[in-house]
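Asks: sequence and predicted structure below; questions after.
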Amino acid sequence: MKKKYIWAIALSGVLMGSCTKLEPEFYREVTPETFFQSEKDVLAALNRPFTHASWYMGEDRWRLQEYTADNFAITTKGRHWYNGGENERYHYHRWTPDDGWIWGSWRGTLMGVALALDTKQDLEKLDYSKFALTQEDKDAHLNQLNTLAAYFYLRGLDYFGGMPIFTSLDQESLPRNTDQELFSHIEGILKEALTKLKKKQAGETEEGVLKQAAAASMLAQLYFNAEAYIGKPMYTEAQQLAQAIINGEYGTYTLDATWNGPHGFANDRSPEIIWSIPSQFNRLQYSWFYADFYHYNTREYFNTDMGANNGAHLTPSRKPDSTLYKADFQLGSPFETFDNTDLRKKPYKYLGNGGYEGMFLNGPHVSPAGAVIKGGEEYKDQPLVFRDQVARFSEVGPGKKYSSIAQLESKMSTGEENTGVRPVKVPIPPLSENTLRWGADNPVIRLAEIYYMLAECKWRAGDRAGAADLINSVRKRNFPGGVDPNPVTAANLDQDRFLDEWSIEFLGEGRRRTDLIRWKVFTSGRWWDHQPSGSAHLNRFPVPTEAISGNNNLTQNPGY
């Protein structure tokens, strides 16, 4: 029976407003058996679903994780960024089933599953010996695709709870499976993958291939958050897997010696990376965040030709009068949660030949070469000074709206063009070294996460000293000479410190909402300009209106 092969795939049922069927639009009709002529063709097909994963790991998915939590915000800046109140709805937890980021994430999840399933069905039919490939190669390829589908479903479970479980492209109008059914489906895929994926060997570079440790890490993540997903704590199971990964049972990995090793231009050689998505200038480039984070004129600081739209920034650590929010509530304040001697807290500076230091743009915006960057809105033609504060400081003074700083409000609607600290976790080279642009791969899973996961499991089991040792083994690389001025101890490692440590190490890596939910503070915690709703149903997003309108068998999540 012939199977139409999708080369340029467009999932019309997913993209065009319904989720009734994973139905591809065919651009050419050939059978897989005749299309594949070489190992290169096999690998090209295998890699296609991973290009979707590259897109999926940013944009709407990142926004749902970070702008709904305590570390990031898109404030209204004068005439810019109100966006019909969209940014405020997410910050205040007032989203609806009609919001675009939610629809994009539901659609993108099932699209990823469809791409993985389609490629798997094609590769299953091939005789790998014709391409000088082995049965072991075939098992690894098929289980990479299974594991990738499990990854998409794992994220879908996190965002929405139960989703329809597709096992082929021919199924139509499926109802949602239960949370437990989807959990078990993911678990089964990953357990099988552990026996058939290949292991990473010492010294092997990370090129985006899913190996045993990646599947083990996803399974650990599933168990780690099981209480939120299915109401059943499974920290013991997560601990066993995390320990096995650290022990090297699923491949050879070690912590990187430097904080920026997992994030820099050569991070494909970092021994810490368990799974990353390759990036290269104009080829699957990891760059979606650039326009959101940086000021219109920050291109002068980076000495690059790329423009930005000055939207996102860290939530403020300080009130308009410069006192700390940490005195009032523990969550948020991401910049001031870093110790002052932390190497990452330095201003970002490119040092040449791929080297750089620091991770933030804060304070006077003066380029490494000494050029003073000026504003274009509230501070037009004036030196830009980024503030770890949110307020209309430009409207204070004689004859202006406010007579003193004490009158200023700090909320989502009172930003300015210089509002907020800007992270630079992915290095930006100048034009003179433009061949490096977007050369840093996107680290999806790294060993530091496994250390922190194991630490939290130990902490929950009562081993606070063991948990502290694990966190300190990561923290020490962030300080000159490895001297940590504020190490974690059994005595100071409480819930607040743990949440701070997750925030510091994984700032901006698209996971904060999940961490807050696991610690049961996403709907009960307070942070800058955010009061707790107390509505636990907000731990899940609604099923989008567009999905339900295309499939009457889909049911809405409670509370929406």
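Replies: Received the coordinates, thanks. Keep in mind it's a predicted model, so treat the numbers as computed, not measured.
Asks: please make it C-alpha for all contacts and neighbour counts, starting now.
Replies: Will do.
Asks: can you pull out the strands in the stretch 251-400 of the chain?
Replies: 273-277, 312-314, 349-352, 355-357, 360-361, 363-364, 385-386 (DSSP state E, counting those that start in this stretch).
Asks: just send the ones you listed back as JSON lines, with mean neighbour count and distance to D500 too.
Replies: Listed next are the strands of the stretch 251-400 of the chain as JSON lines, based on neighbours: other CA atoms under 10 Å; distance: least, CA to CA, whole Å:
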{"stretch": "strand 273-277", "mean neighbour count": "26", "distance to D500": "22"}
{"stretch": "strand 312-314", "mean neighbour count": "25", "distance to D500": "14"}
{"stretch": "strand 349-352", "mean neighbour count": "16", "distance to D500": "25"}
{"stretch": "strand 355-357", "mean neighbour count": "16", "distance to D500": "22"}
{"stretch": "strand 360-361", "mean neighbour count": "22", "distance to D500": "18"}
{"stretch": "strand 363-364", "mean neighbour count": "15", "distance to D500": "23"}
{"stretch": "strand 385-386", "mean neighbour count": "20", "distance to D500": "23"}
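Asks: check it against this one:
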Amino acid sequence: MKIITSSITIILLVFSFSACNNNLDEMLYTEVTDDQLSYTNAYQATGILYANMREFFDHHNWAGVQETSSDELVMPANASGWDDGGIYKRIHLHTWNSENEQMSAMWNSFYKGVINANRIISLFDEDKIPLSDGLTKEGILAEVRVIRAFFYWLICDNFGEAPLVTAVDTELPAKVSRAELFQFIISEINTAIPALSKDNSQQFYGRFNKWAAKALLANVLLNAEVYSGTSAWQECIQQCDDVITSGKYSLNANFRDIFTTNNEHSPEIIFAIPFEETVGGGFLFHMFSWHASLKAKANMQATPWGAGSAMAVPQFIDTYDPTDERLADTWLMGPQYAADGKTPLLGAYDRAGKPLVFTKDIPDGLYTGESEGYRMNKFSVKMGAMYNLDNDFPFFRYADILLMKAECLLRSGNSDEAATLVNQVRARAFKKDPQKALITGNELQQNSRYHYGYVEDYNLVDEGNTTPVQYGRMLDELGWEFAWEGHRRRDMIRFSIFTQKSWLSHKPNGDYRITFPIPQQTINSNPNLTQNQGY
């Protein structure tokens, strides 16, 4: 990102500001003093909350877990390493436990955001943070409450039952039910929305305005049946309609343009998490997916780690129409060349000295050759890229709004109207053959194209559960559009297949795994907490 507005600059510069003791394994929910949270203006105060979000995007935090626990991505070991005590393998196999470091990474990141938000709300209530730039106390408090609801949504989605803490002076808390967390999140967002700005200018880029809050609310409502036992399709449609009729956002003409550097000008991005390679780092998909030889592909200043690991599950790739432009725009495949486009890049391990050619098929989800598996191509890696990418992460975008509404219509019996919205999104993926972009409502109700089953030595040897996926083609559409964006685990749970189907080396391992365990150190430090069911 080259051009950064003043408010985003503040958000990025507070990256190194430590707002509290980050070791939440010790459950320090309250012990933060005012002198540790001293702000000179409201932007600085909210900035630390947005900065918390940049922790999500490495290989052992939220982004890595959402994708590699699903049927989309896997992180196998190879000759360069990538076993790390089996922590990635266990995510693919659904054999994780409360000691997996990914659990602590997510828990700590989410609750750090909650704790910071609680303290900042308290400081605003006590008029200890100056307002400036035309901001109102009502408006800034509404923004912080939505940010806190965002963190609680991630807690609810990933952990289910968890503590609900809203004050700075709180004893060690017990858990509340997932349904209670869901109701709190809905209430908080609805209460805050009237006071939020309708502006979607660069001043509000990377911040929760009214439309970003509605996108968040729509996502929560889309999963209402998972969280509370009762669906909310019409309520989700209403939030999507509000964003659509606002006229503030539109689809990018080109899919790739959403994910480049300087993507803060995309008309499609409703809420982004901004990154900047030197003062706002943390976005490093290329470092754990790319092979080290690809350093020369972009004349990078950093070297990707070993042979890389994060790669596509071949069964997921097989669902694409070969002419869908999102296939090549999302996945790095085939022969790899240096920045001149001519010099072949070479392997360094099991294919040492041989041309590096990324192939689709992998033997299983546990160990691969260095050139096996399609890698990340969705977020562009600019020439001279550093350890941290300069791209912003589009957490909510307009295609999300259209496809959420489409899914709710489909589930409500309005399949033709749903298809019209899906076709709007598909159109840019089939520019060379517009007829292929058209799908019918009846097709959206059909089974997924995904050939589920257990794989050994490149071959599917056990299909496992073969029950057709209801609205499976809708799930496919979501997969093609949102790969690498943290959607897949959540979508699979909503479509009732996350704990039912087999893929690659994964076999079903218990319905309780739709949520993750509370980190063991957290359980040990708080006698009022009990572990989630099944763990």
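Replies: Looks like it came in fine. No experiment lies behind these values; they were computed from the predicted model shown.
Asks: rewinding a little: out of the strands of the stretch 251-400 of structure 1, nearest to D158 of structure 1?
Replies: In terms of CA to CA, the element of the strands of the stretch 251-400 of structure 1 nearest to D158 of structure 1 is strand 273-277, at 19.4 Å.
Asks: would you check the span in structure 2 matched by that closest one?
Replies: Across structure 2, the stretch matching strand 273-277 of structure 1 (TM-score structural alignment) is residues 269-273.
Asks: and what of stretch 295-302 of structure 1?
Replies: The counterpart of stretch 295-302 of structure 1 in structure 2, using TM-score structural alignment, spans residues 291-298.
Asks: who's in contact with the matching stretch?
Replies: Residues from elsewhere that reach stretch 291-298 of structure 2, judged by CA atoms under 8 Å, 6 or more residues apart in numbering: 301-308, 336-339, 345-348, 370, 381-385.
Asks: circling back: closest one to T514 of structure 1 among the strands of the stretch 251-400 of structure 1?
Replies: Comparing these by CA to CA, strand 312-314 comes nearest, at 17.9 Å.
Asks: burial check on the counterpart of L73 of structure 2 in structure 1, number of neighbours?
Replies: Counting by TM-score structural alignment, L73 of structure 2 corresponds to F72 in structure 1. F72 of structure 1 has 26 neighbours, counted by other CA atoms under 10 Å.
Asks: residues contacting F72 of structure 1?
Replies: With CA under 8 Å, 6+ apart, F72 of structure 1 has these contacts: E66, A312, H313, L314, T315.
Asks: which one is E88 of structure 1 nearest to, not counting chain neighbours?
Replies: Leaving aside its sequence neighbours, E88 of structure 1 sits nearest to M412 (CA to CA, 6 or more residues apart in numbering; 6.6 Å).
Asks: ok, now how distant is the equivalent of S502 of structure 2 over in structure 1 from N71 of structure 1?
Replies: Using TM-score structural alignment, the equivalent of S502 of structure 2 in structure 1 is R526. To N71 of structure 1, R526 of structure 1 is 12 Å away according to CA to CA, to the nearest Å.
Asks: ok, the two, which is more surrounded?
Replies: Taking neighbours as other CA under 10 Å, R526 of structure 1 and N71 compare with N71 leading, 24 against 18.
Asks: on that earlier part again, shared with structure 2, which of the contacts of F72 of structure 1?
Replies: Using both residues aligned by TM-score structural alignment, their matches' CA atoms under 8 Å, structure 2 keeps these contacts from the contacts of F72 of structure 1: E66, H313, L314, T315.
Asks: is it true that the third one touches P334?
Replies: Yes: under the contact definition of CA atoms under 8 Å, L314 of structure 1 touches P334, with a separation of 6.8 Å.
Asks: which residues do the two both contact?
Replies: N71.
Asks: circling back: mean per-residue distance, the match of strand 273-277 of structure 1 to structure 1?
Replies: Mean deviation of stretch 269-273 of structure 2 relative to structure 1 after superposition (mean CA distance after the TM-score superposition for structure 1): 0.9 Å.
Asks: what about the helices in the stretch 101-250 of structure 2?
Replies: 101-125, 137-159, 178-192, 210-222, 224-228, 233-246 (DSSP state H, counting those that start in this stretch).
Asks: contacts for the third one?
Replies: The list of residues contacting helix 178-192 of structure 2 from outside it, by CA under 8 Å, 6+ apart, reads 142-143, 145-146, 149-150, 152-153, 156, 160-162, 164, 213, 217, 220, 224, 227-229.
Asks: can I have the buried ones of those as a PyMOL selection?
Replies: With 16 or more other CA atoms under 10 Å as the criterion, this PyMOL line picks the buried residues out of the contacts of helix 178-192 of structure 2:
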select buried, resi 142+143+145+146+149+150+152+153+156+160+161+162+164+213+217+220+224+227+228
